[in-house]
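K.L.:
Below is the structure, and that's it, no one-letter string:
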């Protein structure tokens, strides 16, 4: 329990940091499962103590002590062990509750972080999608406009690359949240749907931008060939 108390303190110490929330939630889940696994050790300790100090065996020990005239206070020993077991049990339950409470707090913070990232990505996607639709409606015949569009599509590719990290973190946070209990994630279906929709829109944008870039590059080569001719 000393180990688990130290690990709990470490997570709590950095709880306000939002950069590694997913890692902290995963670590809390792992530690809680490992901690609960040791609950059987506590049950075994209690059963062992009761079997040692049951009525019949207790009487045999008393008789042996009286025969050999050994000065041992069995009642004091029994009381001390009982107190130790009860204290350990209480300490275990308290620590388990603290792990549950920490998990709920971290889960709610991670859900809030996921929502913020989802909103940011949706806004960015909407602005880019609107911009690309406007460009596609235009017929590019002017070489200067063609060059400008090539520059624009290159910038778009850079923007897409910059947002790949945010998308990856959104997916990672969603996966982590889906492993938690329903009281942490208010709407699991909405979480799945929103994450999947953002991923599809991102992939569609990436594919469309790549196709448009290839098309513009081909057009540019054709224009250069016409100039040479």
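P.N.:
Looks like it came in fine. Values in this document were obtained by computation on a predicted structure and should not be read as measured data.

K.L.:
drop to CA atoms for contacts and neighbour counts, all remaining ones
P.N.:
Noted.

K.L.:
Report how many residues lie close to residue 109.
P.N.:
19 (other Cα atoms under 10 Å).

K.L.:
following the strand or helix carrying it, which helix or strand comes up?
P.N.:
Assessed by DSSP states H and E, residue 109 sits inside helix 74-137. Using DSSP H and E, the helix or strand that follows helix 74-137 towards the C-terminus is helix 143-178.

K.L.:
and the angle for the helix or strand immediately after that next one in the chain with helix 74-137?
P.N.:
Sequence-wise, the next helix or strand beyond helix 143-178 is helix 188-228, with elements assigned using DSSP H and E. Counting by axes from the mean of the first three to the mean of the last three Cα atoms, to 10 degrees, helix 188-228 points 30 degrees away from the direction of helix 74-137.

K.L.:
ok so, going back, show me what the helix holding residue 109 is packed up against.
P.N.:
Other helices and strands packing on helix 74-137, by 3 or more Cα pairs under 8 Å, 6 or more residues apart in numbering; DSSP states H and E, are helix 2-13, helix 21-37, helix 39-52, helix 143-178, helix 188-228.

K.L.:
Pull out the buried positions in the second one.
P.N.:
Which is helix 21-37. For helix 21-37, the neighbour count (16 or more other Cα atoms under 10 Å) marks 21, 22, 24, 25, 26, 27, 28, 29, 31, 32, 35 as buried.

K.L.:
And for the first one?
P.N.:
Of the residues in helix 2-13, those buried by neighbour count under the rule 16+ other Cα under 10 Å are 4, 8, 11.

K.L.:
Dump those residues into JSON lines; add distance to residue 48 as well.
P.N.:
Written out in JSON lines, the entries for the buried residues of helix 2-13 read as follows (distance: Cα to Cα, whole Å):
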{"residue": "4", "distance to residue 48": "24"}
{"residue": "8", "distance to residue 48": "29"}
{"residue": "11", "distance to residue 48": "34"}
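
K.L.:
Return the closest of these with respect to residue 101.
P.N.:
Each of the buried residues of helix 2-13 was checked against residue 101 using Cα to Cα; the closest is residue 8, at 11.2 Å.

K.L.:
Below is structure B, check it against A:
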């Protein structure tokens, strides 16, 4: 039996819809600029290019319904509504036509972003880590197993703040669909069971203030709600 010098780290996890069991989180990958309308609103060219990725630490994950502290070192915290893909079977160099065999389920998610820090990082050509990978930055609703929901191709994706809709799109509008994302990402890293992939956000991202509640909803997949203390 292994002895550790410090208390063992608690395994980050996400709820599973209709089950008391939880989905263990290994790594969190996020796709940037995967909706043309969002690329335009951020001042980028939406023409199809290979997807790019950034990461969040596994322990940044937050369950639906949580209340979290307002993040430090930002005056411009943004919501980003996203479809989250949960990987159930690992693999490298996964063929696009086999990508769905590796998916365990789907969930709504919110890629919280310290937009002011991200803008500074872009301007100085520095990494995005502190703008994306901070504590409590990966809000994720309960995962819906593929056995229950299949592989949704069309589903309304919204983000609302205190009941007012801010983002309203459809997962069908992704520049790079889920199968392409998994195939491309697996060329760079070996995916494993427990990985989460946030697949990008449509237009309408905006600020969440202290005391406000943000809800991301995906038709047929439930909600991911978080309140900023």
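P.N.:
On my side now, so go ahead. Owing to the predicted nature of the structure, the values given are computational and were not obtained by experimental measurement.

K.L.:
Quantify their similarity with the TM-score.
P.N.:
Once superposed, the chains reach a TM-score of 0.18 (TM-score structural alignment, normalised by the length of the first structure), with 72 aligned residues with a Cα RMSD of 6.0 Å.

K.L.:
tell me the angle the helix holding residue 109 of the first structure makes with helix 2-13.
P.N.:
40 degrees.

K.L.:
what packs against the longest helix seen in the second structure?
P.N.:
Scanning the second structure for the helix with the most residues, using DSSP state H, yields helix 115-124. Taking 3+ Cα pairs under 8 Å, 6+ apart as the contact definition, the neighbouring helices and strands of helix 115-124 of the second structure are strand 77-79, helix 129-132.

K.L.:
Could you identify the helix or strand that succeeds the last one?
P.N.:
Just to be clear, that refers to helix 129-132 of the second structure. Counting by DSSP H and E, the next helix or strand C-terminal to helix 129-132 of the second structure is strand 138-140.

K.L.:
buried residues in that following strand?
P.N.:
Along strand 138-140 of the second structure, the positions that meet the burial threshold by neighbour count (16+ other Cα under 10 Å) are 138, 139, 140.

K.L.:
Just the closest of those residues to residue 121 of the second structure, please.
P.N.:
When those are compared for distance to residue 121 of the second structure, the smallest value, 19.6 Å, is given by residue 138; criterion: Cα to Cα.

K.L.:
next one: the helix holding residue 109 of the first structure to chain centre, how far?
P.N.:
A distance of 8 Å separates the C-alpha centroid of helix 74-137 of the first structure from that of its chain, computed with Cα atoms, centre = their mean, to the nearest Å.

K.L.:
now the angle between helix 143-178 and that helix, please.
P.N.:
Orientation of helix 74-137 of the first structure against helix 143-178 (the same axes, to 10 degrees) gives an angle of 160 degrees.

K.L.:
Quick one: work out the angle between helix 74-137 of the first structure and helix 39-52.
P.N.:
Note on geometry: by the same axes, to 10 degrees, helix 74-137 of the first structure and helix 39-52 are set 170 degrees apart in direction.

K.L.:
Flag every buried residue along the host helix or strand of residue 157 of the second structure.
P.N.:
Using DSSP H and E, residue 157 of the second structure maps to strand 156-161. By neighbour count with 16+ other Cα under 10 Å, strand 156-161 of the second structure contains the buried residues 157, 158, 159, 160, 161.

K.L.:
Would you mind putting those residues into JSON lines with distance to residue 124 of the second structure alongside?
P.N.:
Written out in JSON lines, the entries for these read as follows (distance: Cα to Cα, whole Å):
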{"residue": "157", "distance to residue 124 of the second structure": "33"}
{"residue": "158", "distance to residue 124 of the second structure": "32"}
{"residue": "159", "distance to residue 124 of the second structure": "30"}
{"residue": "160", "distance to residue 124 of the second structure": "32"}
{"residue": "161", "distance to residue 124 of the second structure": "31"}
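
K.L.:
what's the closest of those residues to residue 182 of the second structure?
P.N.:
Out of these, the member with the shortest distance to residue 182 of the second structure (by Cα to Cα) is residue 157, at 20.2 Å.

K.L.:
Which residue is the nearest non-sequential neighbour of the closest one?
P.N.:
Closest residue to residue 157 of the second structure apart from its sequence neighbours, by Cα to Cα, 6 or more residues apart in numbering: residue 218 at 4.6 Å.

K.L.:
What's the separation between that neighbour and residue 224 of the second structure?
P.N.:
With the distance defined as Cα to Cα, to the nearest Å, residue 218 of the second structure ends up 9 Å from residue 224 of the second structure.

K.L.:
list residues touching both of these two?
P.N.:
Counting by Cα atoms under 8 Å, 6 or more residues apart in numbering, the common neighbours of residue 218 of the second structure and residue 224 are residue 108.

K.L.:
List the residues that contact the closest residue to residue 24 of the second structure other than its chain neighbours.
P.N.:
Nearest-residue entry for residue 24 of the second structure: residue 13, 4.3 Å, with adjacent residues in sequence omitted and distances by Cα to Cα, 6+ apart. Listed by Cα under 8 Å, 6+ apart, the contact partners of residue 13 of the second structure are 22, 23, 24, 25, 61.
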